[in-house]
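S.K.: below is the sequence, then the predicted model.
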Amino acid sequence: MSDERDDTAIVWFRRDLRVRDQPIFDAAAARARRSLAVFVLDPRLLEPAGKARRTFLYRSLPDLDAALGGRLLVVKGDPAEAIPKLAGAVGARSVHVAADVGPYGRQRDEAVEKALGDRDVELVRTGSPYAVAPGRITKSDGEPYKVYTPFSRAWAQHGWREPADTDAATVDWMDPGEKDGGPRAVKIPDDDAPDAELPTAGEQAALDQWAAFVDEHLTDYDDLRNRPDRPATSRMSVYLKYGVVHPRTLLADLGGSGKGPTSYRNEICFRDFYASVLWFFPRSARENFDPKFDRITLDSGKSADEKFRAWADGRTGFPAIDAAMRQLRGEAWMHNRMRMAVASFLVKDLHLPWWRGARHFMELLVDGDLPSNQHGWQWAAGTGTDAAPYFRVFNPVTQGERFDPQGDYVRRWVPELAGIEGKKVHQPWKLAEPPADYPAPIVDHKAERQEALNRFKAL
């Protein structure tokens, strides 16, 4: 029986740096007898990414290359030029990818698809980095969901596929040295490491981290996930960002209907929800989802810049806020509860635009993911879909006292306060002798909360 498959296909890795659970492998193997594995270092993505994300990527690529038997071709340049040239060099009739849903990714893929079409080569999209690909879940009339709760019900009813049974052996990988022409191979760049302790890169590291979380913390996840002083979260966000593990792999391991697994499933659903919102409303990456907030008064000028710098440096005089901002610099990561608290503080206490804080996060976070970051900020600012009501203003003191009750989180990240015992660390200005090397609060929270409410009412 003859094999009517093409001789060669291209597997183009992007946000799917793994070999397990890779449905694009099956799609490529069904189309061609062998495949060329490619990663394109795209300057338009790398330059704004920030040191933490670039370094994690650079550390992930050698792991992927090893899993592929040393057959990952790394090139650099505009994918709309590089991928078609590679297809021509190896005689590929199809290029296989997981769909990208971000504004830039969609534009890039449309440009690649057009250039490939000019060569009679097909761009084949199989799956996405999400449990349910954005655009798949809509209301009965085809309109997108703008509120999380009804989306989550539809998401649960929609379901998701089981993890694909793949590994590197699923595909016969072409030796990159066999290609005749096309973009030249480049060396994976050296680390561009920030002054932060980054998580271990690679697929096995991701799976080990996940297994440890399931064994040690999943049962208590619902009770402890808001505690920044406890190691109770999964730390899987960076691995999901780069597709080192797929969310359906996590969903398959959750099992049961206990509070812990249910709460974790909700977080995966939130990730899909924000990706869906960005899919249908790409402008929301940069603009208020609710345009009425375009008219709210925001601060600017020298004083505003000084307050922003105090916030960014963790020198606001509010210990929980400062601990979180210093954790961001120290680990290129921040606990989710504290992301909400510092966002509320920037927007509601300092009256600065959410997108300024969102941009700062994207510069420093190793797990910086556009849909989750931008819409998490819009939630805190009250400007987005399913947003926190604008009149909900997080109190920076009570957030610390409630979720870091003994002050351990603050003492870890704010050494100036290490000698203050218990919850007194959250209000050092009340001590008979406040620490001389720690600033007083830069604002009066009660007064600024009222000012935020006044500005909202003025709309």
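M.R.: Nice, I can see it. Numbering: from 1, shown residues only.

S.K.: when you work out contacts or count neighbours from here on, use the C-alpha atoms and nothing else.
M.R.: Noted.

S.K.: secondary structure class for M338?
M.R.: M338 carries the three-state label helix when classified by DSSP: H, G, I helix; E, B strand; the rest coil.

S.K.: put this beside the first:
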Amino acid sequence: MSPSLLWFRRDLRVADHPALAMAAENGPVLAVFVLDPTLVSTSGRPRASALRDALLALDEAIGHRLCVVRGDPATEIPRLAEAIGAGTVVVSADHGPYGTRRDAAVERTLAEAGRGFVRVGSPYAVTPGRVLTANGTPYKVFTPFRRAWYEHGWPAPADTGSESAEWLDPAEIALPEHRPDTDRPLRDLLRSTLGTGDSPLEVCESAASAQWADFLEHGLPGYADDRDRPDLDATSRLGAQLKFGTIHPRTILADLAALGPTTGLGTGLAESRDAFASELAWREFYADVLHHYPSTAGGNVDVRWDRFPWVSGDHADEAFAAWRDGRTGYPIVDAGMRQLLAEGWMHNRLRMVVASFLTKDLRVHWRRGARHFMDHLVDGDLASNQHGWQWTAGTGTDAAPYFRVFNPVTQGKRFDPEGDYVRRWVPELRGIAGAAVHTPREGGHGDYPAPIVDHAEARREALALYDSVIRGA
């Protein structure tokens, strides 16, 4: 028997971990995480803080045996594999554009030394690329993808835990050359690399399990009715846990299935279970699209929209700054943007509302908004973020989304009917009672600004431009 190296990435847990099960089959295991400068440099502060805390929790879970190094994985992983005499490096597959290139580089370097690189599982219930049309092509529309995704199915959760492996102590590894990072206490290393700030959300395996258990019992029954209400705490807020893999969607889906046959659940709970599973399917759909079309991380899914006349220059910069800072004069938009800055999170309904406002009312390119979200969201996930923005902007996967323009006033009145959410995040408006808080004021309200754009006029202009692109297709 020989040791294996288990390289953690977006799977920072020990439960339901197929790669861990395989790594432990052949002998002791070295658990490794690489602080890759390419990824660290693109992680916003809230996400970097969450990563730090998740790594510290993982280290504790495996008896303080997590080996963390800084550098290029194509150098560090082969170095560590050589140091312990590992014949195999085991990972959960990464299907993102950068992760795919990175893993290919690591695999080539390992192969030159006669070592294996084995991908087992992924961060998804169904690995991207597995669900295809009858013609063997990728899906570009969600609803048929979801149907095929359900039909494909997924395996039961893997039976793993911290005791599943004999963990090697990184302090006892004789590295080929002196590595100062390995001599530093892990907390100090992570703080120097990922920052010392507090994470807006507790991201770790124990928190994820408790969060899911609480939602399953108390939040799921009302989810179908209340999930679009930002004034209510009616969503699971598991996005960050799924992002870092502190819980696997397969675990969640297994628990949903364990509730029993739909006929015995009652209408409300059955609808809620379906609605929640559908949200997981959206996440997997966007990962599948990015896997097949990696250029859509920054380019339009529908290339017709490459011709759309987004605004630019000083006007675009000023509009973007007002949107970014929550000073547009539209209360529901400003409340959402302020929550994002304060908590590193925003309700999904409001993500669509503020994205529509930036791209269609202000006609600022969706990429600027997507980048801002990735800078501040703890749950910032490349596939979900970029394609969610494109869905709203009209450049993405929906069959005919370009004419959908969210009205920020009616959205506010419908989904924050008493105005409680707006008053929570826009203190300048706390003196306005009820739904009246959602009506923008031409002259502003005290320190609160007047609307920076007339929504009805902006909508007409945007639709005319979208139509001109369609006619010219």
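M.R.: Nice, I can see it. Just so it is clear, the structure is predicted and the values come from calculations on it, not from any experiment.

S.K.: pull the residues that contact the strand ranked longest in structure 2.
M.R.: Looking across structure 2 with DSSP state E, the single longest strand is strand 29-35. With contact meaning CA atoms under 8 Å, 6 or more residues apart in numbering, strand 29-35 of structure 2 is reached by 3-9, 23, 65-73, 76, 165-170, 193.

S.K.: tell me the residues of structure 1 aligned with it.
M.R.: Mapped onto structure 1 using TM-score structural alignment, strand 29-35 of structure 2 covers residues 35-41.

S.K.: mean per-residue distance, the matching stretch to structure 2?
M.R.: Its matched residues in structure 2 lie on average 0.5 Å from stretch 35-41 of structure 1 after superposition (mean CA distance after the TM-score superposition for structure 1).

S.K.: now do the same for T316 of structure 1: its match in structure 2.
M.R.: In structure 2, T316 of structure 1 lands on T328 (TM-score structural alignment).

S.K.: and its match, what element?
M.R.: Assigned by DSSP states H and E, T328 of structure 2 belongs to no helix or strand.

S.K.: and it, how many neighbours?
M.R.: By other CA atoms under 10 Å, 25 other residues sit near T328 of structure 2.

S.K.: right, and it touches H455 too?
M.R.: No - between T328 of structure 2 and H455 there is no contact under CA atoms under 8 Å: 11.2 Å.

S.K.: circling back: in strands only, show me the contacts of strand 29-35 of structure 2.
M.R.: Using DSSP E, the contacts of strand 29-35 of structure 2 in strands are 4-7, 66-70.

S.K.: ok, G256 of structure 1 to D208 of structure 1 distance?
M.R.: Per CA to CA, to the nearest Å, G256 of structure 1 is found 21 Å from D208 of structure 1.

S.K.: try T138 of structure 1
M.R.: T138 of structure 1 sits 35 Å away from D208 of structure 1, going by CA to CA.

S.K.: which of those two has more neighbours?
M.R.: Neighbour totals were compared for T138 of structure 1 and D208, and T138 leads with 16 against 10 (other CA under 10 Å).

S.K.: mind listing what the closest residue to the more buried one other than its chain neighbours touches?
M.R.: Sequence neighbours aside, P144 is the residue nearest to T138 of structure 1 in space, at 4.8 Å (criterion: CA to CA, 6 or more residues apart in numbering). Residues in contact with P144 of structure 1 (CA under 8 Å, 6+ apart) are 135, 137-138, 277, 280.

S.K.: switch the cut-off to 10 Å
M.R.: If you count contacts by CA atoms under 10 Å, 6 or more residues apart in numbering, P144 of structure 1 has them with 135-138, 151, 276-277, 279-281.

S.K.: which ones among those residues are found in helices?
M.R.: 151, 276-277, 279-280 (DSSP state H).

S.K.: distance check, the most centrally placed residue in structure 1 against K423 of structure 1.
M.R.: Taking CA atoms, centre = their mean, the centroid of structure 1 lies closest to D369, which sits 2.7 Å from it. Counting by CA to CA, the gap from D369 of structure 1 to K423 of structure 1 is 33 Å.

S.K.: same thing with A388 of structure 1?
M.R.: Using CA to CA, one gets 27 Å for the distance from A388 of structure 1 to K423 of structure 1.

S.K.: likewise V410 of structure 1?
M.R.: Using CA to CA, one obtains 10 Å as the distance from V410 of structure 1 to K423 of structure 1.

S.K.: the residue nearest to the centre of structure 1 corresponds to which position in structure 2?
M.R.: In structure 2, D369 of structure 1 lands on D381 (TM-score structural alignment).

S.K.: try E287 of structure 1
M.R.: Checking TM-score structural alignment: E287 of structure 1 goes with G299.

S.K.: one more: S128 of structure 1?
M.R.: Counting by TM-score structural alignment, S128 of structure 1 corresponds to S122 in structure 2.

S.K.: on the three-state scheme, that match is what?
M.R.: Recorded secondary structure, S122 of structure 2: coil (three-state DSSP).
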